[in-house]
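Enquirer: take this sequence and fold it.
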Amino acid sequence: MKRNATAVWKGSIKEGAGTITTQSTTLKNTQYSFKSRFEEGVGTNPEELVAAAHSGCFAMQLSAFITEEGFEIESIETQCFINLVEGTIIGSHLIVNAKIAGISDDKFQELVTKAEKNCPISKLLNAEITSVATLV
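Expert: Model prediction:
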């Protein structure tokens, strides 16, 4: 499987702007700029997109592990915070809230840790990955 996205940037780093389009066109000519990345501007930014990718990937991986163990999932909500320091992503922190019938907290935490280490985006990131997971 291969997926792609295209970014087009025009102009200098601070005054320029760009657009991002994904293969699925879920993002189509979506605006990004210096302001949307480092200040408060309209549009997305690469770190926000990495956060979206990591939260989605992690939730799917956790779902797979929970399903393999025979538990029924009502919901898994994952929020991701990407930490960019001096031009380097140094961390990704996941906040997970899940409703899963019959699972113990110990088993849930074990599967969260397993998903944290094994989702493809976690493997891609060269950064510390942490999480806080709560059964609700």
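Enquirer: please count neighbours and contacts with C-alpha atoms only from this point.
Expert: Noted.
Enquirer: all the helices of this structure, residue numbers only.
Expert: Chain-ordered helices for the chain, with DSSP state H as the definition, fall at 34-38, 46-68, 105-118, 120-124.
Enquirer: centre-most residue in this structure?
Expert: For the chain, the residue lying nearest the average C-alpha position, counting by Cα atoms, centre = their mean, turns out to be residue 54 (2.2 Å).
Enquirer: what sits against it?
Expert: Neighbouring residues of residue 54 by Cα atoms under 8 Å, 6 or more residues apart in numbering: 80, 121-122.
Enquirer: and for comparison, fold this next one:
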Amino acid sequence: MTLLSAARAVRENAHAPYSRFKVGAAIRGADGAIHVGCNVENIASPEGTCAEAGAIAAMVAAGCREIVEVAVIADGPAPVTPCGGCRQKLAEFARPDVPVTMATLSGEALTMTVAELLPGAFSAAHMGDRP
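Expert: As a prediction, the model looks like this:
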């Protein structure tokens, strides 16, 4: 299964009764495993969870701490980018050169790096020497 097909498959499990905008994400960890997530909306908006955040949580729960590739898919007119919060979450676990492929159900795709999606990401370097 490809990363994009894993994202497409998990997208079907999204809980999006309010926006009806289902999103699926798949990430490949440094261990080679694929971890998936879908958006989970909540009536008490914005208490839902983004697909990318769900995939990252699944990766961390499995014991992996490094992302080497990302795929996100939604049914929109153009490839949907991760939100700002998810861009920072991706930057927490991915090097700046990690590719993020964003796709539509109709097959249009756009690939950018984490650094292109979030230039000037906040990082541990900004924290200085902390114990």
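Enquirer: so what number do they get for TM-score?
Expert: Remark: TM-score between the superposed chains equals 0.33 [TM-score structural alignment, normalised by the length of structure 2]; 85 aligned residues with a Cα RMSD of 5.4 Å.
Enquirer: ok, so of the contacts of residue 54 of structure 1, who is nearest residue 6 of structure 1?
Expert: Nearest to residue 6 of structure 1 among those: residue 121, at 18.8 Å, using Cα to Cα.
Enquirer: surely that closest one is in contact with residue 57?
Expert: Yes: with contact defined as Cα atoms under 8 Å, residue 121 of structure 1 reaches residue 57; the gap is 6.4 Å.
Enquirer: give me the number of residues near residue 103 of structure 2?
Expert: By other Cα atoms under 10 Å, 25 other residues sit near residue 103 of structure 2.
Enquirer: right, and it touches residue 112 too?
Expert: No: using Cα under 8 Å, residue 103 of structure 2 is not in contact with residue 112, being 11.5 Å away.
Enquirer: so for residue 90 of structure 1, which of the helices of structure 1 sits nearest?
Expert: Judged by Cα to Cα, the one of the helices of structure 1 that comes nearest to residue 90 of structure 1 is helix 46-68, at 11.3 Å.
Enquirer: the closest one vs helix 105-118, what angle?
Expert: Compare the direction of helix 46-68 of structure 1 with that of helix 105-118 by axes from the mean of the first three to the mean of the last three Cα atoms, to 10 degrees and you get 130 degrees.
Enquirer: who's in contact with residue 4 of structure 2?
Expert: Remark: with contacts taken as Cα under 8 Å, 6+ apart, residue 4 of structure 2 is in contact with 26, 71-73.
Enquirer: now with 7 Å?
Expert: residue 71 (Cα atoms under 7 Å, 6 or more residues apart in numbering).
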